[in-house]
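Peer 1: Have a look; sequence and predicted model below, questions after that.
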Amino acid sequence: MKMKNVAVACALMAGMTLTASSAFAAKNVEPTNGKIQFTGSLVNSACGLAPESSPVQVNFGEIPTSQLKDNQRAGVKHAKIVLQGCDTTVAKTATVTYTPATIDTDNNALAAFTSGTAKGAGIGMVDSGNQDVEWGKAASQVNITDGETDIDFVAYLQANNASAAVTPGDFESTVNFQIDYQ
């Protein structure tokens, strides 16, 4: 008799579970829709730019103006241009030419701030060979490796005039680059 009661109880539980499941399944739930966007470029070159290198993002964060006294370099950030799919049968080395959107009028070794309220400073760069970048001229030569090649650089902030005050505020600047292969 007990076994019969257990069987009946199990049957009732199964029926309630199916009824509950049916109630949940009967809800009218909207689907989630989205889109996948594919972009890129096919290039006839020794290497292509990796997605994280177009553009390269360098965020200086907040740099106290006091760090820019006496023509000091401040906020030094190490960054890199990443090349992908490199083929050393096409080229063995590369040089990068950096060109700012605007060169600072008080110190032509610096890229000018192109927007924001900060004034009296600019951005300089050091290339992968530890040489100061000269705008519009090829930087130190870099060896290419098959597959991925990193081109390291350092960016820094510097007062554009040792005698002028630096005005605090936000800033943005752009430096374009061209990679030539040898």
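Peer 2: That came through, no problem.
Peer 1: From now on I want contacts and neighbour counts done on CA atoms only, so please keep to that.
Peer 2: Fine.
Peer 1: How about the secondary structure of the most centrally placed residue in the chain?
Peer 2: Nearest to the mean C-alpha position of the chain, by Cα atoms, centre = their mean, lies residue 57 at 3.8 Å. Secondary structure assignment for residue 57 (DSSP: H, G, I helix; E, B strand; the rest coil): coil.
Peer 1: Would you mind measuring from it to residue 23?
Peer 2: 51 Å (Cα to Cα, to the nearest Å).
Peer 1: Following element in sequence after the strand or helix carrying residue 77, please.
Peer 2: Applying DSSP states H and E as the criterion places residue 77 in strand 73-86. Note on strand 73-86: by DSSP H and E, the next helix or strand toward the C-terminus is strand 93-100.
Peer 1: and that following strand, what other elements does it pack with?
Peer 2: Packed against strand 93-100 by the contact rule (3 or more Cα pairs under 8 Å, 6 or more residues apart in numbering; DSSP states H and E) you find strand 142-143, strand 175-181.
Peer 1: Figure out which of those is closest to residue 68.
Peer 2: Among the helices and strands packed on strand 93-100, the nearest to residue 68 by Cα to Cα is strand 175-181 (20.9 Å).
Peer 1: Just the buried residues of the closest one, please?
Peer 2: Neighbour-count burial for strand 175-181 flags 175, 179, 181 (criterion: 16 or more other Cα atoms under 10 Å).
Peer 1: Stretch 109-120 now?
Peer 2: Here stretch 109-120 shows 109-114, 118-120 as buried, counting by 16+ other Cα under 10 Å.
Peer 1: Stretch 64-80 too?
Peer 2: Neighbour count says stretch 64-80 has 65, 68-69, 73-75, 79-80 buried, by 16+ other Cα under 10 Å.
Peer 1: Below is an additional structure, to be compared with the one above:
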Amino acid sequence: GTVHFTGELVESACNVTTDTKDQTVDLGRWPTSQFPSTGSVSTSKAFKINLENCDAGNYTIRFDGNSPAGRPDLLAVKDGGAEGVGIEVLDLSNATFPVSQEISDPALVQVGDDGKATVDLKARYKSFQDKVTAGKADSDATFAIEYR
């Protein structure tokens, strides 16, 4: 028998710009009364990921980080901080980015003729328990944008 392997090596299809590669999104200060029950949310804060030197095509986006147990739709806040709340990352149409899951929506990465693209997103706090306790509510996530 014979096995034929095919493929191609190409230049990187896109680069994240320096100004958005490592960023901080300030979600603000909220009273625990903003979260009276499970599913309560804060106001969203917009942020973007700018891309350059992109080839036209299809891209996937994935955010990786820790999630609260049983809540893959949220990023967990760091230990020792607020409890009962996580961070939800959304696109502009309010579709949630589940943690560690690739999203392949062609509308998210639209490459212009100049090879640039902007991925517009937003984030907010969302309670996953009926009782939220006060404390720092910070989290970290990495992201990957891959050409398909």
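Peer 2: Now that the structure is in, tell me what you want to look at. What you see is a predicted model; the values in this text were computed from it and never measured.
Peer 1: Could I get the TM-score for this pair?
Peer 2: TM-score for the superposed chains, counting by TM-score structural alignment, normalised by the length of the second structure: 0.78, backed by 133 aligned residues with a Cα RMSD of 1.9 Å.
Peer 1: returning to that earlier point: widest-spaced pair of the buried residues of stretch 109-120 of the first structure?
Peer 2: 109 and 118 (18.0 Å).
Peer 1: show me what contacts the equivalent of residue 138 of the first structure over in the second structure?
Peer 2: Matched to the second structure by TM-score structural alignment, residue 138 of the first structure sits across from residue 102. Shown in contact with residue 102 of the second structure (Cα atoms under 8 Å, 6 or more residues apart in numbering): 60-63.
Peer 1: Just give me which of those are shared by the first structure.
Peer 2: Mapped onto the first structure and checked by both residues aligned by TM-score structural alignment, their matches' Cα atoms under 8 Å, the contacts of residue 102 of the second structure keep the contacts 60-63.
Peer 1: how about the helices in the first structure?
Peer 2: 2-25 (DSSP state H).
Peer 1: Quick check: the closest residue to residue 129 of the first structure other than its chain neighbours vs residue 127 of the first structure, distance?
Peer 2: Among residues not flanking residue 129 of the first structure along the chain, residue 140 sits closest, at 5.3 Å (Cα to Cα, 6 or more residues apart in numbering). Here the distance between residue 140 of the first structure and residue 127 of the first structure works out to 6 Å (Cα to Cα).
Peer 1: Where does stretch 17-34 of the second structure end up in the first structure?
Peer 2: So stretch 17-34 of the second structure sits over residues 50-67 in the first structure, by TM-score structural alignment.
Peer 1: Now do the buried residues in the matching stretch.
Peer 2: Here stretch 50-67 of the first structure shows 50, 65 as buried, counting by 16+ other Cα under 10 Å.
Peer 1: hey, which strand is longest across the second structure?
Peer 2: Ordering each strand of the second structure by length in residues (DSSP state E) puts strand 117-127 first.
Peer 1: What residues in the first structure pair up with that strand?
Peer 2: Using TM-score structural alignment, strand 117-127 of the second structure pairs with 149-159 in the first structure.
Peer 1: Check the mean deviation of the matching stretch from the second structure.
Peer 2: Superposed on the second structure, stretch 149-159 of the first structure shows a mean distance of 0.8 Å to its aligned residues (mean Cα distance after the TM-score superposition for the first structure).
Peer 1: chain center to that stretch, what's the gap?
Peer 2: Offset of stretch 149-159 of the first structure from its chain centre (Cα atoms, centre = their mean, to the nearest Å): 13 Å.
Peer 1: Kindly report the same for stretch 161-170 of the first structure.
Peer 2: 27 Å.
Peer 1: ends of it, how far apart?
Peer 2: Note: stretch 161-170 of the first structure ends 19 Å apart using Cα to Cα.
Peer 1: Residue 85 of the first structure corresponds to which position in the second structure?
Peer 2: Counting by TM-score structural alignment, the partner of residue 85 of the first structure is residue 53.
Peer 1: same check, this time on residue 104 of the first structure
Peer 2: Residue 104 of the first structure maps onto residue 68 in the second structure, by TM-score structural alignment.
Peer 1: Okay then, goodbye and thanks.
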